[in-house]
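*Asks:* Got a predicted model here, sequence first, then my questions.
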Amino acid sequence: MPQSASSSVQQARQILADRLREMVKDAGLDGKDLAARCGWHPSKVSRISTAKTQPSADDIRAWCRACGAEGQAEDLIASLRAVEGMWVEWRRMERAGLRRAQEAVLPLFERTRRFRAYSSWFVPGLLQTPRYTEDVLRAVQRRRVTVDDVADAVAVRMERQRVLYEGQRRFAFLVEEGVLGNGLGDAETQAEQLDHLLTVGALPNVSVGVIPVRLGRARMPVEGFWIFDKAQVNVELVSGHLTLTQPSEVAMYADTFATLADMAVYGDRARALLARARDSLV
């Protein structure tokens, strides 16, 4: 797994390493004993037990076997998979196509009751029109995905938008003003998207804020992110997808969202910016 600065990822790695180290102690062994039983260099044991190196599933099986604790192997491998899932490179997430990547997040969307989303790049997925989504996903597919299932992926994303209208859910969306004129498609697609923002923004459970372009900002634009209730943050980076569950990190993004929300305009002022962006397309 690629190294990440996220404390959520690092803490999870450390917890797994601590469990492996305790297993060695409980077996009455030391690092050299374990290395000899596994046929490894002692430095490998040291790197794994201090969370400097992520073990493989086979490493964990060998470790448990050497400690006489084979029954714990599958549980530890499950923990390993959970750590790996916190940071996923786009190429790994999308290697089977874009449809599966879209489907994978549906359970998260269905169980969430309060959504907060910020985007400095493009209109958030729950607010996108079919043609806008097709342009976004087509650009992704051309850049990094060999499987062409864009049409299916668009259909999944459109179906996911039903969460806007079901249950007692609340949504707060923030976009930078530049997003309003930064579409990948043609003027007709962008105009349709801007009209759709006006429509969805009128829903009683949906707030759409636009952060105007201006000098003297309290906070510069940041990476796009979603906050799901108070439990999880998903961050979209150039290289991959980061899942954060550490309370301190979730709180950090919640504070950032609040700061950006204070900078945004809403209601008539937001609609004026949307209208101005639409008029500029003519």
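*Replies:* Nice, I can see it.

*Asks:* C-alpha from now on. contacts and neighbour counts both.
*Replies:* OK.

*Asks:* Which residue lies nearest the spatial centre of this protein?
*Replies:* For the chain, the residue sitting closest to the mean C-alpha position, by Cα atoms, centre = their mean, is N234 at 2.8 Å.

*Asks:* dump the residue contacts of it.
*Replies:* Applying Cα atoms under 8 Å, 6 or more residues apart in numbering, one finds that N234 lies in contact with 225-227, 241-244.

*Asks:* Go through the residues you listed and name the one nearest A117.
*Replies:* For the contacts of N234, the minimum distance to A117 (Cα to Cα) is 4.4 Å, reached by W226.

*Asks:* The one helix or strand the closest one maps to packs against which elements?
*Replies:* Secondary structure assigned from DSSP states H and E places W226 in strand 224-228. Judged by 3 or more Cα pairs under 8 Å, 6 or more residues apart in numbering; DSSP states H and E, strand 224-228 is in contact with strand 114-119, strand 232-236, helix 247-263.

*Asks:* quick one: contacts of that strand?
*Replies:* By Cα under 8 Å, 6+ apart, the list of residues contacting strand 224-228 from outside reads 108-109, 112-121, 233-237, 250, 253-254.

*Asks:* could you give the angle of that strand to helix 247-263?
*Replies:* 110 degrees (axes from the mean of the first three to the mean of the last three Cα atoms, to 10 degrees).

*Asks:* Work out the gap between strand 224-228 and the centre of the chain.
*Replies:* Taking the mean C-alpha point of strand 224-228 and that of its whole chain, the gap between them comes to 7 Å (Cα atoms, centre = their mean, to the nearest Å).

*Asks:* what does stretch 126-139 give?
*Replies:* For stretch 126-139, the distance to the chain centre is 18 Å (Cα atoms, centre = their mean).

*Asks:* And for stretch 274-282?
*Replies:* Chain-centre distance of stretch 274-282: 31 Å, with Cα atoms, centre = their mean.

*Asks:* So which bits of that stretch are buried?
*Replies:* 274-275, 277-278 (16 or more other Cα atoms under 10 Å).

*Asks:* Got another one to weigh against that:
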Amino acid sequence: MIPWQQRLSTGTESIQDEVIGWYRQTPHGKAYVPDMIWGTLQTEAYATVILRQVVEFLGVPDDVPAGVAKRMERQQVLYDGEHHYDVILGEQALYTNVGGPEVMHGQMERLLRDSDLPSLRLGVVPATAEVAVHPMPGFNIHGERAHYELVSAGVDITAPEELALHEKAFSALRDAASYEDAARELITKSLSFWRSR
């Protein structure tokens, strides 16, 4: 486990480039993100706020525009016809205030626009949904690796038996999530909330 401050010692661009590699090498990825928007669906404005927070919190070199450009480049996997992503957001992700109402309004519009992409299966776990697994931090599954981002470092899980548990947890979250029209209804409700602010 390498601390973020060491991994980001030259700024945010290099780590974003590394993540692009993970995504390009994973034809079918999975992500559970309970309280923010999955990075590959973030608008430029939303990503700018997130990476600005990272730079300021960790005190690493400020290359936010370059890091954001790489995060936007990573989104090409949604449109290349070669990748598919199963993404589950917690309903809280639609309301966690990142950058204020204007940024959030634009982000909700982006989710609605991209929710029908052939490369994406987007689910939202309603706040009141009963889930057959205890609440847990968000994680991504890239092939034979489950990845967590903690406050101080990123953690990769590679042991087969642990990966199997992550797949089981993801399946339980999928069972609790709303999809298609029901997911869009939750996103539209949050869009109305941010529009009224």
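*Replies:* That came through fine. Just so it is clear, the model here is predicted, and its values are computed rather than measured.

*Asks:* what lines up against A218 of the first structure once you look at the second structure?
*Replies:* Counting by TM-score structural alignment, A218 of the first structure lines up with A132 in the second structure.

*Asks:* any idea how far F139 of the second structure is from its match?
*Replies:* Counting by Cα to Cα, to the nearest Å, the gap between A132 of the second structure and F139 of the second structure amounts to 17 Å.

*Asks:* Show me the helices in the first structure, by range?
*Replies:* Chain-ordered helices for the first structure, with DSSP state H as the definition, fall at 7-26, 31-38, 42-49, 57-66, 73-86, 90-93, 98-104, 106-111, 130-144, 150-160, 187-200, 247-263, 267-279.

*Asks:* Turn these into JSON lines, including distance to E166 of the first structure.
*Replies:* Below are the helices of the first structure laid out as JSON lines (distance: least, Cα to Cα, whole Å):
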{"stretch": "helix 7-26", "distance to E166 of the first structure": "31"}
{"stretch": "helix 31-38", "distance to E166 of the first structure": "54"}
{"stretch": "helix 42-49", "distance to E166 of the first structure": "46"}
{"stretch": "helix 57-66", "distance to E166 of the first structure": "41"}
{"stretch": "helix 73-86", "distance to E166 of the first structure": "28"}
{"stretch": "helix 90-93", "distance to E166 of the first structure": "28"}
{"stretch": "helix 98-104", "distance to E166 of the first structure": "18"}
{"stretch": "helix 106-111", "distance to E166 of the first structure": "9"}
{"stretch": "helix 130-144", "distance to E166 of the first structure": "20"}
{"stretch": "helix 150-160", "distance to E166 of the first structure": "11"}
{"stretch": "helix 187-200", "distance to E166 of the first structure": "14"}
{"stretch": "helix 247-263", "distance to E166 of the first structure": "24"}
{"stretch": "helix 267-279", "distance to E166 of the first structure": "23"}
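
*Asks:* Which one of the ones you listed lies nearest to G181 of the first structure?
*Replies:* Relative to G181 of the first structure, the nearest member of those by Cα to Cα is helix 267-279, separated by 6.1 Å.

*Asks:* quick one: the closest one to the second structure mean distance?
*Replies:* After superposition onto the second structure, helix 267-279 of the first structure lies on average 0.7 Å away from the residues it aligns with, using mean Cα distance after the TM-score superposition for the first structure.

*Asks:* Pull up the aligned stretch in the second structure for that helix.
*Replies:* Under TM-score structural alignment, the alignment places helix 267-279 of the first structure onto residues 180-192 of the second structure.

*Asks:* what range in the second structure does stretch 15-28 of the first structure sit on?
*Replies:* With the alignment judged by TM-score structural alignment, no segment of the second structure is matched to stretch 15-28 of the first structure.

*Asks:* Just the buried residues of that stretch, please?
*Replies:* Within stretch 15-28 of the first structure, the residues that count as buried by 16+ other Cα under 10 Å are 15-17, 20-21, 23-24.

*Asks:* What's the PyMOL syntax to select whichever of the contacts of strand 224-228 of the first structure are buried?
*Replies:* Selecting only the buried entries of the contacts of strand 224-228 of the first structure in PyMOL, with 16+ other Cα under 10 Å as the criterion:
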select buried, resi 109+112+113+114+115+116+117+118+119+120+121+233+234+235+236+250+253+254
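
*Asks:* wait, what's in contact with the match of A218 of the first structure?
*Replies:* Per Cα under 8 Å, 6+ apart, neighbours of A132 of the second structure: 172-173, 176.

*Asks:* 10 Å instead, please
*Replies:* Shown in contact with A132 of the second structure (Cα atoms under 10 Å, 6 or more residues apart in numbering): 169, 171-173, 175-176.

*Asks:* Also S190 of the second structure?
*Replies:* 91-95, 104-105, 108-109, 184, 196.

*Asks:* and what of W38 of the second structure?
*Replies:* 31-32, 47, 87-89, 93, 138, 140.
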